[in-house]
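K.L.:
sequence and predicted structure are below.
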Amino acid sequence: MEPIYRALAECSCKALTVTLLDLPWNHQCYDGYYTMIERVKKADGTWAFDYTVFDEYVEFGRKCGLGRDIHCYSMCPWGYRVTWKDESGKSYRVKMLPGTPEFEDYWGAFLVDFAKHLKKKGWFNDTYIAMDERGPDEVRKIVNLIQAKAPGLKVAACGKTKPSLFADIQIENFCLGFIHLRDHFLSELKPRREKGFITTFYVCGSALTPNTFMFSHPAEGFYLGAYPVMIGFDGFLRWAANSWPKDPYVDASYKTEKSWVNGDVYLIYPNAELSPRLIALRAGVVAAEKMRILADEAKKKGELADETLKYLAGPYYYRDAIRGFGKQKPCAVDFVEFRRMVEEFVNSDR
């Protein structure tokens, strides 16, 4: 695992994903994701927690360069099915909905203990309770419980709606699906950054272009790496990096109960070799970092750096990119031209 994680870190991957219970995303992949924190419910109704695997994994990830942010999945697992064992070792998997006494008992005791453990390890300020595509009502109930039991513990959410719909809920790290981007969402980026919050966007199998599928043009990956910083985002998220199909060296198709698009679930091979798709994405990220540095230098000179980047991004508007720049089919020529323009900008003499 170490070569893979180091390679991802070198590609500017920041977050380390950890599991709080079994199968937080159900069993969508060939490999199941089981809990890194063992829970035991004692005969008297109290809970005991074992953080051994969690601690080893976070320490390992950080040794490899990952884990600036620790994203913990999840208090809203698929179907809200939570897991634990009793003192005899018998396993339980039960549905518990936010706002119910059972949910608050299960998660409340954990949050109190988890916060103490994170503070002891020095990880509290780097840790987020992470959620996938949940509505405001669900998130509100969960965040209220977090604030009551572990004040200051941060929240990360991937969603399909703009952050202002969660206006009364503090979400320190918000990631919106690329196909759901709208101009009114962009207007919320600066206020969130001023609060010290992180805002990104993501792609998965729901957007055929731009993307990093096996059939995607490499310039699409470059676009996804470079474009976020040009319009005010803090970064980009891609599901997924290393959820391999049966034999990723031979066949990129992915057939479980979910038939993902070829290349949707991995960007790196089990031997830590980067796919051409990840190389293209990394090139875009490198260009984005160069633009960020140039913008900082311009601001020191009193120049309008942010406006310059938005001007450059203008002809490659995100809504047009989704629609193939006004054509019936996505047009690689436009993404190639975007890449040429960005590379010319970051490599020109100033």
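P.N.:
Received it, and whenever you're ready, just let me know what you need.
K.L.:
only C-alpha atoms for contact and neighbour calcs from this point on.
P.N.:
Will do.
K.L.:
I'd like the distance from the host helix or strand of residue 128 to the chain centre, please.
P.N.:
Assessed by DSSP states H and E, residue 128 sits inside strand 127-132. Chain-centre distance of strand 127-132: 9 Å, with C-alpha atoms, centre = their mean, to the nearest Å.
K.L.:
the residue most central in space within the chain: what secondary structure?
P.N.:
Centroid check for the chain by C-alpha atoms, centre = their mean gives residue 237 as the closest residue, at 4.7 Å. For residue 237, the assignment made with DSSP: H, G, I helix; E, B strand; the rest coil gives strand.
K.L.:
strands of the chain, residue ranges please.
P.N.:
15-19, 38-41, 47-50, 69-73, 81-86, 91-95, 127-132, 154-159, 173-177, 198-203, 235-238, 254-255, 259-260 (DSSP state E).
K.L.:
out of these, nearest to residue 284?
P.N.:
Counting by C-alpha to C-alpha, residue 284 lies closest to strand 235-238 out of the strands of the chain; the figure is 10.8 Å.
K.L.:
here's the one I want to compare it with:
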Amino acid sequence: MKKSLLILVFWFIKVITIEAQVTGFFTSFEDFGVKLSNNTEFKAWQNETLILPFVINADTINSLNFKVSVDAKNVKTEFVQLHLVEGDLSAGNCGQAISDGVFEKKMFPDRAEVLTNNSFKVITTTSYGLVKLVLPDKLKSGKYPLKLTLSQNGDVQILNAVIHVIDRKLPEFSSLKYEIDFWQFPLSISTYYNIAPYSTKHWDKIALMFDELKTINQGVVTTSIFYDLYNTSVKPLDQMMIQVCKKEDGSFTYNYSLFEKYVELAASKGISKEIAVHNLFPWNLTYFYFDEVDGEIKSFESEPGSQVYNDYWAPFLLDFASFLKSKNWMDKTVFWIDERDFTLSEKLIKYVKDIDPSFKFGYSGRFSQTLSEHIYDYSLSSNIILEPEQLLARKSKGYKTTLYTSCYEVQPNMLLSSNYNDVYFLVMLSKAQGYDGMLRWAFNLWSPQIMKSALFSDLPSGDSHIIYPEEQVSLRYLLLVDALEEVLKTQVKFKHEETQQLLTAHTRYFLRNNENERNSMVRAMKNYLND
């Protein structure tokens, strides 16, 4: 009797121990980390890409095997591991405020790696992942069981869900009437990988970047006259996108070969609506050229309107206009001004258009009615309200208007520490306000440690990137794609009265400062679109 009892106790303890090794559950982006009940339904349209988040708790860090099965034909599945990245809670702070401040640090599940060998790398006791489903456009409406099987050290955990496909077909992504503009940093790529700038390997990486941009409906290629948007350090001549050389007689020559190749590569990837050109009015007011007499890069500081500024830029503008016209690019080229003084910006625009009135301008920052008359592509901070007549005036001229967020916005934002619902809210807010899309200042400005840490000395974590090296994106990027599919759904249901009511509800100003109400707004729109 005692022997049987001991065996029973031993068996019971063994079962409890094994069962405790690995557990998991599906969760939602609305309440990330909160366990959903077994067989929770996830609604989707035909032709939609669905991402289901889940959490794994394991006692050991041994690799974990997985298998995904869906009781439906032709459903493509991907398994994504969300790696933890270190970040801080410094939203709303920029520059010196971050350098001088002390902010709480946390680990965020952000770096998204697509797994191809059915093995999940368990690094910490709690891990995060996604099941990504691409639903066929001809999939019949109905409910389809999904099973995610996890196994580790002989222990098996099965997570069940139900994919509820409703009788609506999502249009092709190419029909999306909503533009994304993330500014690109090609030299950040070569620096991270330690490869020669604009070498064959670098161009291959740039091509991959353009592929990732096209997935979010990017239409703008970001270019610089010099090295990048901010030019915080002097680099060699062969890293200038447009190589500016001063000859012995004091005249200038311009080599557009890198600029041309970069723009044409972007176009080959489907990014060809606009060529954004930076550096006419940079933050540091610094300009560069290669002095052929001294054989070195030289720089000087000046602001628009000064004689030295005008003398430097006039020959370039004339030559650049000739080059753009020869390529048939003039009409889609836009000189970009980023949060610069209104008066100096107006002075610059007048100076440039006096040389060639065909040049266009873009501006990101506060709204100026006077400036708006001359700005083809105007991106406004998300907390700015544009009056209906102001927007109508811009539309009547064929102008483009977007919103953007930066390090200054505490909420809503797209930082590592931001609520996941903020991605959906911001995308839909721009749509609700009648804008053409949204802008972010940095797609891929990486630090050497970006795969593990997004800490910067002067930026909130996540402000400077939405993709990672090694062809990995972020969770925020995947949510952005999902949010753009929600916009596609509003296009289908745009004439419905409830669609208009919910879009209008997004514009209520208090939502920008009330996370709970913002979450409710996002949830209400999702429920309606998937009804």
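P.N.:
That came through, no problem. Here the structure is a predicted model, which is why all the values come from computation and not from measurement.
K.L.:
TM-score for this pair?
P.N.:
The TM-score (TM-score structural alignment, normalised by the length of the first structure) is 0.85; 321 aligned residues with a C-alpha RMSD of 2.2 Å.
K.L.:
picking up where we left off before, so for residue 276 of the first structure, which of the strands of the first structure sits nearest?
P.N.:
strand 235-238 (15.1 Å).
K.L.:
give me the helices and strands touching the closest one, please.
P.N.:
strand 198-203, helix 218-230 (3 or more C-alpha pairs under 8 Å, 6 or more residues apart in numbering; DSSP states H and E).
K.L.:
spell out which residues sit in contact with the aligned partner of residue 353 of the second structure in the first structure, please.
P.N.:
Residue 353 of the second structure maps onto residue 147 in the first structure, with residues paired by TM-score structural alignment. Residue 147 of the first structure is in contact with residue 153, counting by C-alpha atoms under 8 Å, 6 or more residues apart in numbering.
K.L.:
neighbours of the aligned residue in the second structure for residue 44 of the first structure, just the number please.
P.N.:
Using TM-score structural alignment as the criterion, residue 44 of the first structure maps onto residue 249 of the second structure. Applying other C-alpha atoms under 10 Å, we find 7 other residues in the vicinity of residue 249 of the second structure.
K.L.:
do residue 333 of the first structure as well
P.N.:
Close neighbours of residue 333 of the first structure, defined as other C-alpha under 10 Å, add up to 12.
K.L.:
likewise for the one 5 residues further on?
P.N.:
Residue 338 of the first structure is surrounded by 22 other residues when neighbours are defined as other C-alpha under 10 Å.
K.L.:
tell me the counterpart of it in the second structure.
P.N.:
By TM-score structural alignment, residue 338 of the first structure lines up with residue 521.
K.L.:
any idea how far residue 514 of the second structure is from its match?
P.N.:
11 Å (C-alpha to C-alpha, to the nearest Å).
K.L.:
please apply the same query to residue 390 of the second structure.
P.N.:
To residue 514 of the second structure, residue 390 of the second structure is 27 Å away according to C-alpha to C-alpha.
K.L.:
now do the contacts for the counterpart of residue 400 of the second structure in the first structure.
P.N.:
Alignment note: residue 400 of the second structure maps to residue 198 in the first structure; criterion TM-score structural alignment. Residues in contact with residue 198 of the first structure (C-alpha under 8 Å, 6+ apart) are 172, 173, 174, 192, 234.
K.L.:
list buried residues within those.
P.N.:
Listed as buried from the contacts of residue 198 of the first structure are 172, 173, 174, 192, 234; burial here means 16 or more other C-alpha atoms under 10 Å.
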